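*Asks:* Predicted coordinates and the sequence they were generated for:
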Amino acid sequence: MRHFLTDFTEYLQIEKNASPYTVRFYVDDLEDFFAFLEEEQISSLEDVNQRIIRVYLTRLYKRKLGRRSVSRKISSLKSFYRFLERHEQVTANPFIYVSLPKTTHPIPGFLYTEELEKLFSVSDLNDPLGQRNQALLEIFYATGIRVSECQNVKLGHIDFTIGTMFVNGKGNKERYLPFGHFAETALEHYINDGREKLLEKTTSSPDAVFLNARGGPLTARGMRMILNKMVENAAMTVHVHPHKLRHTFATHMLNEGADLRTLQELLGHENLSSTQIYTHVTKDHLREVYMDSHPRAKE
């Protein structure tokens, strides 16, 4: 079984170009299933049948795993057995007829314009770290970039002449993200002033755009801590994290008339279904559109 897992991991990394994060989830799910098979004294993957799968699912629910977690494990095992079947290591995929538990899709939280304005006003733009924090916040909101993508942005990835940023996203999918005037101003100010001062604190020459207080590359954890501090300084009670700014970017774009296909490209979603979760709108905006659009809404 371990030998098959090694082969499958290489397949995910090389052929599917899956991210380390995705590969880790697959491996964890399969390790969990292998541990179950060992407990049941099942030594061959070929011996797994519908009865054994039902026992496994019962165990998962007894552990009080959520529907989303169970659904992911089933999906991982389906993919694994599909791989084994294609390489003639098993004669059939016993998970092919196992239906995924229905999962709920909570509406993503987002910030209102007034809340954003508070965040944009707290940084000291005369201080190198304040300049960095402002540029970071502007870029998160201007592009909808993921935190993992943001930490990997290099100086050479930014083209100020056309206002775009090169991003290497999930599964090494590349895309170019436009950014507007406010993000451009904050970014140029930081790169030309604050970033140069941060570099004086280190002997190395990192090419990462966003640096920490010691002049080294800023990590995803560091970015989250910066946002938390900005929220604290703004005396806000909402919880803000990089992904919430991504949700805010997507929600505001749709509210202002962006189409789903364009938003899909900007967010780097492989499937449009991932983007459709953002089609919720605020009640105020919904009413405003209705009043402006319906022929008999007004006198």
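*Replies:* Sure thing, it's come through.

*Asks:* alpha carbons only for contacts and neighbour counts from here, please
*Replies:* Noted.

*Asks:* Can you give me the buried ones in stretch 72-86?
*Replies:* For stretch 72-86, burial by neighbour count (16 or more other C-alpha atoms under 10 Å) applies to 72-84.

*Asks:* Okay, one more to line up with it:
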Amino acid sequence: MTRSSKKSGPPLPEHFAHRRDLFLHYLISERRLAENSVKAYAADIELFLSFLLSQRLRNLAAVDLKNIHRFLEQCKNKNISNRTNARRVSALRSFFSFLAGRHLVSSNPFALVDLPKSGQILPKALSIDEVNSLLAPPTTTTPISRRNSAMLYLLYSTGLRVSELVGLPLSACNLSAGFVRVIGKGNKERLVPFGSRAKESIEEYLQLARPLILKGRRSNYLFITNRGSCMTRLRYWQILRNTALSAGIDKKISPHMLRHSFATHLLSHGADLRSVQMMLGHSDIATTQVYTHIDQDRLKSIHKKFHPRG
């Protein structure tokens, strides 16, 4: 069972811990959430349960709006952001909904609580020119530079999460069909197409670089290190940052920014939202809709700059 590793207060009573663990097991076995997501739920739930103990409340069925507002007020006094509090309310709403569905509490008090306005932060994307600079051929051609170039082309061409990119099995890449088969969050499978430039870069890597990096060893991973294993997310982050600096891009860049750029550029060139949602692997289309706001902001700036009565 996944548990929070940091305890902010005394141990939870057995009945609190039991209900928490039932919910976490449900998230893992039925909703099939990723480990980091389950840990986030666990931390938010334990924080609230510890708060209840500090208020001498040991009965979850007795939780009411007064307790919840007091909890949120305490979070606000600790300068916790609205965005974080909104996530906590959402997690606790799911927790109590689960308990109510199993008749462990009579009702869900969080169903009556509005989410704190989070002031949505729009994802940052690179411009087309910046992407072109990133994808420019390396000045020196080595097996490692071919690998890095192929990874970068595939990342921008598919919008994969960095964890999906570095852990991609060799068998998941179908060059003839131009698709990668990805196992994303919640073990959900999706097929994502990639373009001809990415295909060429991967073919060059497979033919001219991967065998030299492996040095006779075997590996099930598409992109491998000198040790024959897949690289860590942190290592790829470092490689991308160094590539950006070499390309003259001085802004802070991350693999996720390439994912944002993939989605933004598709939508700005006419792709429909549902298709982008499927390629990104978003379970909720509302998550994908944030990219439409980016394009709206771009259109507003163009209007303001060029309209004679703007």
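*Replies:* That came through, no problem. From a predicted model like this one, the values you see are computed outputs, not experimental measurements.

*Asks:* circling back: just the ones of the buried residues of stretch 72-86 of structure 1 in helices?
*Replies:* 72-84 (DSSP state H).

*Asks:* and of the buried residues of stretch 72-86 of structure 1, the nearest to His285 of structure 1?
*Replies:* Within the buried residues of stretch 72-86 of structure 1, the smallest distance to His285 of structure 1 is 34.9 Å, found for Arg72 (C-alpha to C-alpha).

*Asks:* Quick check: the aligned residue for the closest one in structure 2?
*Replies:* Counting by TM-score structural alignment, Arg72 of structure 1 lines up with Arg87 in structure 2.

*Asks:* Distance check, its match against Ser163 of structure 2.
*Replies:* 23 Å (C-alpha to C-alpha, to the nearest Å).

*Asks:* any chance you could map the helices in structure 2?
*Replies:* Under DSSP H, structure 2 gives helices at 14-29, 35-54, 65-77, 82-101, 128-134, 143-158, 162-166, 196-204, 210-214, 233-246, 255-268, 273-280, 285-288, 290-306.

*Asks:* give the contact list for the residue nearest the centre of structure 1.
*Replies:* The centre of structure 1 sits closest to Arg146, judged by C-alpha atoms, centre = their mean, with a distance of 5.2 Å. Listed by C-alpha atoms under 8 Å, 6 or more residues apart in numbering, the contact set of Arg146 of structure 1 reads 140, 242-243, 246.

*Asks:* Relative to Ala35 of structure 1, which of these is nearest.
*Replies:* For the contacts of Arg146 of structure 1, with Ala35 of structure 1 as the reference and C-alpha to C-alpha as the criterion, the closest is His243, at 33.8 Å.

*Asks:* Quick check: that closest one touching Val147?
*Replies:* Yes: using C-alpha atoms under 8 Å, His243 of structure 1 is in contact with Val147, at 7.3 Å.

*Asks:* of the ones in helices among the buried residues of stretch 72-86 of structure 1, closest to Met236 of structure 1?
*Replies:* Arg72 (35.1 Å).

*Asks:* Quick check: that closest one vs Thr143 of structure 1, distance?
*Replies:* 29 Å.

*Asks:* residue in structure 1 matching Tyr197 of structure 2?
*Replies:* One correction, residue 197 of structure 2 is Arg, not Tyr. Checking TM-score structural alignment: Arg197 of structure 2 goes with Phe182.

*Asks:* residue contacts, the residue lying closest to its match once chain neighbours are set aside?
*Replies:* Excluding the flanking residues, the one nearest Phe182 of structure 1 by C-alpha to C-alpha, 6 or more residues apart in numbering is Glu138, at 7.0 Å. Residues in contact with Glu138 of structure 1 (C-alpha under 8 Å, 6+ apart) are 120, 182-183, 186.

*Asks:* most surrounded residue in those?
*Replies:* Ala183 (22 neighbours; other C-alpha atoms under 10 Å).

*Asks:* didn't it look like it was pressed against Asn133?
*Replies:* No: at 11.6 Å, Ala183 of structure 1 and Asn133 do not qualify as touching, with contact defined as C-alpha under 8 Å.

*Asks:* how much does stretch 35-42 of structure 2 stray from structure 1?
*Replies:* Compared with structure 1 after fitting, stretch 35-42 of structure 2 deviates on average by 0.9 Å (mean C-alpha distance after the TM-score superposition for structure 1).

*Asks:* Check the offset of that stretch from the chain's centre.
*Replies:* Stretch 35-42 of structure 2 has its C-alpha centroid displaced from the chain centroid by 13 Å (C-alpha atoms, centre = their mean, to the nearest Å).

*Asks:* residues in structure 1 matched by it, start to end?
*Replies:* Using TM-score structural alignment, the residues of structure 1 aligned to stretch 35-42 of structure 2 are 20-27.

*Asks:* distance of the aligned partner of Lys188 of structure 2 in structure 1 from Lys244 of structure 1?
*Replies:* By TM-score structural alignment, Lys188 of structure 2 lines up with Lys173 in structure 1. Lys173 of structure 1 is 22 Å from Lys244 of structure 1, where distance means C-alpha to C-alpha.

*Asks:* Noted, bye for now.
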